[in-house]
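Enquirer: please work out how this folds:
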Amino acid sequence: MPLPDLDTYTPHRTVANAAFEGVPVPGLHAEFFHRTEGDRVASAGRYSMGGRDVLIAWGWADEEHCRWSSVRDPGGFWHRETEGCPVVRVLRAGPGPDSPVSGLAVRAPSGEWITAGRGPVPAR
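Expert: I've put the predicted structure just below:
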């Protein structure tokens, strides 16, 4: 499934300091798009941090989870699309769940973690 062409979608909403795992990530910008396809609505979400695209996830608005996702490395290369939602970990400035959120990491299909922001990638 190729990356969606967001030029064929209509902007739906944007979120500053978007959340992952229920935790707002300072500086993470999320843009959501919709497109009607027959009797269904296709949906796509593009996430960026510091002006750099980090990931895109897409599928259908009436489904709870995304069908496909792709992560972009710092060099601008989009990794191959994978089925389902991306594996994302919230990064923290220090140890412990009360440490300030400092970014996020997304696992690429190769298994490497692509980070946006600062902080160690969680081992889990």
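Enquirer: from here on, just use CA atoms for contacts and neighbour counts.
Expert: Noted.
Enquirer: and the helices in the chain, which stretches?
Expert: For the chain, helices defined by DSSP state H do not occur.
Enquirer: for stretch 15-24, how far is the first residue from the last?
Expert: Stretch 15-24 has its terminal residues 10 Å apart, counting by Cα to Cα, to the nearest Å.
Enquirer: ok, E31 touching M49?
Expert: No - E31 lies out of contact with M49 (Cα atoms under 8 Å); the separation is 11.5 Å.
Enquirer: to compare against the first, here's the next sequence to fold:
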Amino acid sequence: MSSKENAQDSNQRNLILGVVLIGVGLIFLFNNYFDFYLDNWWALFILIPAFIAFNEAWKLYKQNGQIFTREVKNRIIGGIFPLVVALVFLLNIDWGTIWPIFIIIIGIFMLFN
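Expert: The predicted structure follows:
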């Protein structure tokens, strides 16, 4: 791996870490100034695979000349699953009302493949 690729990987890691830290800071700030509390804060860890999938999609998108290839679309859709699950837990959404979203996501995935 060249030093240019190492620098790009380092920049992407810094970008992801920066976004995560900003998000966590905003959550704590909202908690302090508004009556906002996350009962299921542990669900933030479910977001890690989503961020990884979105980051891989972004890398593939850039590598392929900013074209949405099948691999890019698969990574994006693969990141949506853990994102939705995390949001359900974080926002205390009832699974009984949200389950059709998963059928929709699967349908979108099948359309892109």
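Enquirer: please state their TM-score.
Expert: For this chain pair, the superposition-based TM-score is 0.29 by TM-score structural alignment, normalised by the length of the second structure; 58 aligned residues with a Cα RMSD of 4.8 Å.
Enquirer: looking at E31 and M49 of the first structure, which one has more neighbours?
Expert: Neighbour count, other Cα atoms under 10 Å: between E31 of the first structure and M49, M49 has more, with 21 against 17.
Enquirer: wait, D53 of the first structure sits on A30?
Expert: No - judged on Cα under 8 Å, D53 of the first structure makes no contact with A30 at a distance of 9.8 Å.
Enquirer: what sits in contact with each of the two?
Expert: Counting by Cα atoms under 8 Å, 6 or more residues apart in numbering, the common neighbours of D53 of the first structure and A30 are 46-47.
Enquirer: ranges for the helices of the second structure?
Expert: Per DSSP H, the second structure carries helices over the ranges 3-33, 47-63, 70-90, 95-98, 100-112.
Enquirer: for those helices, give me JSON lines that also has mean neighbour count.
Expert: Output for the helices of the second structure, formatted as JSON lines (neighbours: other Cα atoms under 10 Å):
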{"stretch": "helix 3-33", "mean neighbour count": "12"}
{"stretch": "helix 47-63", "mean neighbour count": "18"}
{"stretch": "helix 70-90", "mean neighbour count": "19"}
{"stretch": "helix 95-98", "mean neighbour count": "10"}
{"stretch": "helix 100-112", "mean neighbour count": "12"}
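Enquirer: quick one, strands of the first structure?
Expert: Taking DSSP state E to define them, one finds strands in the first structure at 10-16, 19-20, 23-24, 28-37, 40-49, 52-60, 68-71, 82-83, 88-92, 101-107, 113-117.
Enquirer: please identify the most buried of those strands.
Expert: With neighbours defined as mean count of other Cα atoms under 10 Å, those peak in mean count at strand 68-71, which reaches a mean of 25.
Enquirer: what helices or strands is that one leaning on?
Expert: strand 52-60, strand 82-83 (3 or more Cα pairs under 8 Å, 6 or more residues apart in numbering; DSSP states H and E).
Enquirer: out of the ones you listed, flag the one nearest S102 of the first structure.
Expert: Ranking these by distance to S102 of the first structure, with Cα to Cα as the measure, places strand 52-60 first at 14.8 Å.
Enquirer: which helices and strands sit right next to the closest one?
Expert: By 3+ Cα pairs under 8 Å, 6+ apart, strand 52-60 of the first structure packs against strand 40-49, strand 68-71.
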